[in-house]
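In: Generate a structure from the sequence data that follows.
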Amino acid sequence: MNRRIAAWTIAAVAVLGLTACSGSPAAEDDTSNEAGDSAPVEETNTDQSVEDACGIVLPKLQDANAAASEIDTTGATDPQTTVDQFSTVVDAFGEAADSVDNAEVKEATSAVHEDFAALGDVLSKVLIDQDLTAAEGMTTITADLTESATALQELCS
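Out: Okay, the predicted model is just below:
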């Protein structure tokens, strides 16, 4: 029973993180925030703008979000299948990061990917190894995931 609680907690954190970073970018014609737009939008070392990179990354993250909603997060039927499905979602984050050239968006997406990979490691330890002590680091992982997902969402909005 404790294994299910730990797995459910991990799944809840994953879903919250996916929800945070799968938001849509703000509309281009929104001029209500012009005063705060003092930073340049494009990176000087690449031709790909933040907006263009976000346009590539966000749909991939939304697809990963859809795939994550199909995962049996309790691991009740087959813990290995649950871990494998979560790994597929984590890999999708890595592929999303690799698909863009804009350094800012790549860095932000890579940070989310790394945090989800850490979450996947904990999920594997809890479900496969039945090591409930692995869930003790969830506070740090949750904070890191929230921070990286929020940073990506802010960059892309």
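In: going forward, measure contacts between C-alpha atoms and count neighbours the same way
Out: Will do.
In: Can you get me a residue count around I5?
Out: 12 (other CA atoms under 10 Å).
In: Beyond the helix or strand it falls within, next helix or strand please.
Out: Secondary structure from DSSP states H and E places I5 in helix 2-21. Downstream of helix 2-21, the next assigned helix or strand under DSSP H and E is helix 50-68.
In: Any buried residues in that following helix, and which?
Out: By 16 or more other CA atoms under 10 Å, the buried positions in helix 50-68 come out as 50-54, 56-58, 60-62, 64-65, 68.
In: I have a second one here; can you model it like the first so I can compare?
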Amino acid sequence: MAENRQSAEPVVSDVQKKIKAAFEAFDYESNNTVDVREIGTIINSLGCFPTQADIHDFIAKVEEAHTGYVHLDKFLPAMTKVLLEHKFPPIPEDVLLQAFEVLDKEKKGYLEPEELTKYMTQEGDPFTQEEMDEMLTAFTDHETNVIYYKDLISQLTIDPDM
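Out: Predicted coordinates:
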């Protein structure tokens, strides 16, 4: 029994390091606290793609007494459980590629920021303008001002052996 526990500990440790790094990227005041509005982005950055309802349920579990903030002490165990139990699984890479290819009607290999914003804020489970601005800042090629979606897909998908 001890062998199983020992082999699981490095996995948990690695997962927690990834979670802390993702959390700390949004801890602007370096006080182990983030705004609840960043939680969806943090979860996405860890390769998880929950619905808005799942995000709201998760926030309800980890938010500090309805203050609008989440402390790392509550986020870390909850997110570790999510990752280890493979909740909110990532979308397979080939499915993402097919989706982007449908949007790229001219088969250019990229999308204009305006095109992507239109699709992502008006269809399905829409992104907020703030989420779109963050995504465009992160994924728009600064030289060409377009989004090369194959590069984006490689950043959105994770190693299944994480």
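In: care to give me the TM-score?
Out: The TM-score (TM-score structural alignment, normalised by the length of the first structure) is 0.27; 79 aligned residues with a CA RMSD of 5.7 Å.
In: for the first structure, which helix is longest?
Out: helix 103-127 (DSSP state H).
In: And the following helix or strand past it, what's buried?
Out: Going down the chain from helix 103-127 of the first structure, the next helix or strand is helix 138-155, by DSSP H and E. For helix 138-155 of the first structure, burial by neighbour count (16+ other CA under 10 Å) applies to 138, 141-142, 144-153, 155.
In: from those, which is closest to D98 of the first structure?
Out: L152 (14.9 Å; CA to CA).
In: who does the lengthiest helix in the second structure touch, helix- and strand-wise?
Out: The helix that spans the most residues within the second structure, counting by DSSP H, is helix 2-24. Identification of packing neighbours for helix 2-24 of the second structure by 3 or more CA pairs under 8 Å, 6 or more residues apart in numbering; DSSP states H and E yields helix 39-45, helix 72-84.
In: elements contacting the helix or strand following the first one?
Out: Same thing as helix 39-45 of the second structure. Sequence order places helix 52-62 as the next helix or strand after helix 39-45 of the second structure, per DSSP H and E. Secondary-structure packing of helix 52-62 of the second structure (3+ CA pairs under 8 Å, 6+ apart): helix 39-45, strand 69-71, helix 72-84.
In: closest to T33 of the second structure out of these?
Out: Of these, nearest to T33 of the second structure by CA to CA is strand 69-71, at 4.4 Å.
In: mind listing what's buried in the closest one?
Out: Neighbour-count burial for strand 69-71 of the second structure, counted by 16+ other CA under 10 Å, picks out 69-71.
In: got a markdown table for those residues, with distance to Q6 of the second structure too?
Out: Conversion of these to a markdown table gives the following (distance: CA to CA, whole Å):
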| residue | distance to Q6 of the second structure |
| --- | --- |
| Y69 | 34 |
| V70 | 30 |
| H71 | 28 |
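In: Return the set of buried residues in the longest helix of the first structure.
Out: So helix 103-127 of the first structure, judged by 16+ other CA under 10 Å, has buried residues 103-127.
In: ok and that helix relative to helix 50-68, angle-wise?
Out: Helix 103-127 of the first structure and helix 50-68 are oriented at 20 degrees to each other (axes from the mean of the first three to the mean of the last three CA atoms, to 10 degrees).
In: Direction-wise, compare helix 103-127 of the first structure with helix 2-21 and give the angle.
Out: Using the same axes, to 10 degrees, helix 103-127 of the first structure lies at 170 degrees relative to helix 2-21.
In: Return the list of helices and strands in contact with helix 103-127 of the first structure.
Out: Where contact means 3+ CA pairs under 8 Å, 6+ apart, helix 103-127 of the first structure is packed against helix 2-21, helix 50-68, helix 79-98, helix 138-155.
In: Next, the angle from it to helix 79-98.
Out: 170 degrees.
In: ok and helix 103-127 of the first structure relative to helix 138-155, angle-wise?
Out: If you take the same axes, to 10 degrees, helix 103-127 of the first structure sits at 150 degrees to helix 138-155.
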